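A.B. asks: quick one: sequence plus predicted model below, questions after.
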Amino acid sequence: MYSEANFKSKLIHWFDENQRQMPWRETTNPYYIWLSEVMLQQTQVNTVREYYLKFINRFPTISDLSKAEEDEVLKYWEGLGYYSRARNFHTAVKDVDENHAATVPRDPEIFKKLKGVGPYTQAAVMSIAFDQPLATVDGNVFRVWSRLNNDNRDTKLQSTRKAYEIELSPYVQSQSGTFNQAMMELGALVCTPKNPLCLFCPVQQHCEAFEQGTVSELPVKSKKIKKKNVKQHVYIIKNLNDEVLIEKRKAKLLNNMWEFPMYEATASEGINQALNIDIPISTTPIKHLKHQFTHLTWDIDVFEAKTAVDHTKTELPEEMTWMKMTDKEMYNFPVSMTKIYEFIKKQF
């Protein structure tokens, strides 16, 4: 199609001149690079910066993180979402601490066996930290590469990812980390999903989609699965000490995080059954909100108990506890529950 060396040199020169300043680009520590890649999955760069800096300040080494309790790790992740990333990372770091002398493995085949390490994370960390010749293929790279080649293959298919990794392989035999970052940065800053800045693209002359006028049609993606919508009822229940009832989740989604008692709308007696008492609940919600997950939407109505519960006569299930409103920072709350907390805090 075109000179590989010419294309690569133009792209890397552009990256050297235009890359955004990010704290994880200022380190060669493989643990920090790994952490940043995990945090950046499905999360915007500007959101990650603060979390990344706080995290490495609290857990500066693999051993520090390995020794930490999961609740504390999740607390430092609170607000980033996709909490399985934090749990998997914590598990993997423990493995590295115990079985690899607290040193991130340089061997890609060993690294990919760690919990939560998929093809993208393997390629990104191994190439950036150790210059291993692996091509990263994320959403940005799918977009850039499909447009460069005017490629109509469905980027949702695993076969397309595999094909892209093979096609990009010649470009990562040297300077792999720099090339991978340059491709992703080009997708983030220039070759954007909408209104790409084609006139400012450093490799425009190599772009077949630009030549054919098909940039806006690429990449090709099969239709997304329609999200399931689940109506949820959340209950705000106070006791005589002005504490509020919270519950640790048992469900796989947001497992072990804390929430105000929540039940699907069809389970209208859920809270009374859980406490084995009859609590008068307001019939009109005090707040409504929606929270989006990848394949699921929670449509939440928040209800308030009309009277305070006498906690001295109420035995709570093991997964429930009373929380002082000033102690919220001691518990790991998902974003939806934090929004509810901020709302009811004004009433205390």
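C.D. replies: Sure thing, it's come through. Residues are numbered from 1 along each chain as shown.
A.B. asks: could you use CA atoms for every contact and neighbour count after this?
C.D. replies: Noted.
A.B. asks: burial count for the closest residue to Met320 other than its chain neighbours?
C.D. replies: Counting by Cα to Cα, 6 or more residues apart in numbering, Met320 lies nearest to Glu247, which is 4.3 Å off, once chain neighbours are set aside. Neighbour count of Glu247, defined by other Cα atoms under 10 Å: 20.
A.B. asks: contacting residues around the one helix or strand Glu247 maps to?
C.D. replies: Here Glu247, judged by DSSP states H and E, is contained in strand 244-248. Residues from elsewhere that reach strand 244-248, judged by Cα atoms under 8 Å, 6 or more residues apart in numbering: 236-239, 255-261, 319-325.
A.B. asks: included below, for side-by-side comparison, is a second structure:
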Amino acid sequence: MIEWPESKIHAFQKTLLDWYDHNKRDLPWRRDHDPYHVWISEIMLQQTQVHTVIPYYERFMGEFPSVADLANADEGRLMKAWEGLGYYSRARNLQKAARQIVQDYDNVWPRDIAELQKLAGIGPYTAGAIASIAFNQPVPAVDGNAFRVFSRLLEIDDEISKPQTRKIFEQVISKIISQERPGDFNQAIMDLGSSYMTAANPDSDHSPVKAFNQAYIDGVELNYPVKNKKPRPIEVDYFALVIRSSAGILMEKRPDSGILADFWTFPLVAKEDLLAFSGQDEFAEDEDALTAMTDYFAQQYGLTLAFQFLPVKKVTHIFTHRKWLMTLLSADLTTENDLSLFPGRFFSKEDFIQHAFPKVQQKLIDRVNSLDE
């Protein structure tokens, strides 16, 4: 790893901030330094592209213009406002943190980075972003952009997936960050990492900081940052069930922990569980799976159903470590059945409008709706 002398640090700060002053992105959360605005934008930007976040952010601010509004919001309304962004635990943590600010901090934002990390869902990066942008504190905000930019500038060979590596980057950046304009410095690094210093196909020939980019000068830019390849997500086969009656479509309430916790979905039965129920290693024919599902629902929930395959392709959805492959089955419930054993209820058209659904469920709905097109 290269270490810069003080003169080079000052030259880098000036070059970076001059470029930022003339080229910074016009983003709605950058129009002031309100910690609430910084916080909401940073949480939304986790796992989500900037162009996708902008309309969500603007609608969210219209719905919940202050921390107190968010703290007091109905959870269903909050989930609806978040619908489509995914990773719904982020929204729940937003409300938990808002309530902490209102109740534990008398509606006054903590400024200290350690205090900020006591708020639900706020880790070192988000705390650094809020402290530097909203409160002008010279602390780094180390995200993927910062890892990429500084590993290339200084040829830092530490593997970035290791927890201790963050500390190394924080120490390095703390020596380089502008003491006068830390928020602009951190945002300039974000913009640099998403433009000239991208993960693939960087444009360092035209980068404003190419003279400082040692990996570019040495022709090894794509070797940085150093990271192990992520393991491929494990594939899991599911049957997604579209069960209709005169009351609507049967929906299942997911458990309060695990993937899609507390959300409503079509009933989902893992193929592995259905095979175990039927005592088979594999279904020899498609009809065997339909028979097994009929028996499964009769025994588990006391529901008499005759399933058939819907003539649509499987729906695929990738979580961080899992890839779900969902085959759609349908059935009609023509007689009155007791749902007391089933973890759900029938949804009317109005229910579908009012409830927030995870992205995987929206994919299933879209695939079913494609049959009517």
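C.D. replies: The structure has been received and is ready for your questions. Remember, it's a predicted structure, so these values are computed and weren't measured experimentally.
A.B. asks: what does the superposition give as a TM-score?
C.D. replies: The TM-score (TM-score structural alignment, normalised by the length of structure 1) is 0.94; 345 aligned residues with a Cα RMSD of 1.8 Å.
A.B. asks: hang on, the earlier thing: counterpart of the residue nearest to Met320 of structure 1 over in structure 2?
C.D. replies: In structure 2, the residue paired with Glu247 of structure 1 according to TM-score structural alignment is Glu252.
A.B. asks: from Tyr196 of structure 2, how far off is its match?
C.D. replies: 46 Å (Cα to Cα, to the nearest Å).
A.B. asks: likewise for Thr291 of structure 2?
C.D. replies: The value you get for Thr291 of structure 2 to Tyr196 of structure 2, if Cα to Cα is used, is 57 Å.
A.B. asks: more neighbours: those two, which one.
C.D. replies: Tyr196 (19 against 15).
A.B. asks: what lines up with the more buried one in structure 1?
C.D. replies: By TM-score structural alignment, Tyr196 of structure 2 lines up with Val190.
A.B. asks: report the secondary structure state of the residue nearest to Thr283 of structure 1 when sequence neighbours are not counted.
C.D. replies: In space, and not counting its chain neighbours, Thr283 of structure 1 is closest to Phe303: 7.3 Å by Cα to Cα, 6+ apart. Classification of Phe303 of structure 1 by DSSP: H, G, I helix; E, B strand; the rest coil places it in strand.
A.B. asks: and the aligned partner of Phe303 of structure 1 in structure 2, how far is that from Lys118 of structure 2?
C.D. replies: With TM-score structural alignment as the criterion, the equivalent of Phe303 of structure 1 in structure 2 is Leu329. As judged by Cα to Cα, Leu329 of structure 2 and Lys118 of structure 2 stand 45 Å apart.
A.B. asks: which of these two has more neighbours?
C.D. replies: Set side by side, Leu329 of structure 2 and Lys118 show more neighbours around Leu329, with 19 against 14, by other Cα under 10 Å.
A.B. asks: what's Asp21 of structure 2 aligned with over in structure 1?
C.D. replies: So Asp21 of structure 2 corresponds to Asp16, using TM-score structural alignment.
A.B. asks: and that match, what element?
C.D. replies: Counting by DSSP H and E, Asp16 of structure 1 is found in helix 4-18.
A.B. asks: and the aligned partner of Phe266 of structure 2 in structure 1, what does it touch?
C.D. replies: Alignment note: Phe266 of structure 2 maps to Phe260 in structure 1; criterion TM-score structural alignment. If you count contacts by Cα under 8 Å, 6+ apart, Phe260 of structure 1 has them with Val234, Tyr235, Ile236, Leu245, Ile246, Glu247, Met337.
A.B. asks: let me know the secondary structure of the last one.
C.D. replies: Read it as Met337 of structure 1. Per three-state DSSP, Met337 of structure 1 ends up helix.
A.B. asks: would you list every one of the helices in structure 1?
C.D. replies: 4-18, 30-40, 45-58, 62-67, 70-77, 84-99, 108-111, 119-130, 139-148, 158-168, 176-189, 208-212, 270-275, 335-345 (DSSP state H).
A.B. asks: adding distance to Thr283 of structure 1 and mean neighbour count, write these out as a markdown table.
C.D. replies: A markdown table is the format used below for the helices of structure 1 (distance: least, Cα to Cα, whole Å; neighbours: other Cα atoms under 10 Å):
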| stretch | distance to Thr283 of structure 1 | mean neighbour count |
| --- | --- | --- |
| helix 4-18 | 56 | 14 |
| helix 30-40 | 40 | 20 |
| helix 45-58 | 37 | 15 |
| helix 62-67 | 46 | 18 |
| helix 70-77 | 34 | 18 |
| helix 84-99 | 35 | 19 |
| helix 108-111 | 53 | 15 |
| helix 119-130 | 48 | 23 |
| helix 139-148 | 45 | 23 |
| helix 158-168 | 48 | 15 |
| helix 176-189 | 47 | 22 |
| helix 208-212 | 57 | 16 |
| helix 270-275 | 14 | 15 |
| helix 335-345 | 17 | 15 |
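A.B. asks: out of those helices, which comes closest to Lys290 of structure 1?
C.D. replies: helix 335-345 (8.1 Å; Cα to Cα).
A.B. asks: the closest one vs structure 2, average distance?
C.D. replies: Average distance, helix 335-345 of structure 1 versus aligned residues of structure 2 after superposition (mean Cα distance after the TM-score superposition for structure 1): 1.8 Å.
A.B. asks: in structure 2, what range does that helix match?
C.D. replies: Taking TM-score structural alignment, helix 335-345 of structure 1 hits residues 359-369 over in structure 2.
A.B. asks: now that stretch, how far from the chain's geometric center?
C.D. replies: Chain-centre distance of stretch 359-369 of structure 2: 19 Å, with Cα atoms, centre = their mean, to the nearest Å.
A.B. asks: do a quick rundown of the strands in the stretch 201-350 of structure 2.
C.D. replies: 234-245, 248-253, 264-265, 268-270, 308-309, 315-318, 322-332, 344-347 (DSSP state E, counting those that start in this stretch).
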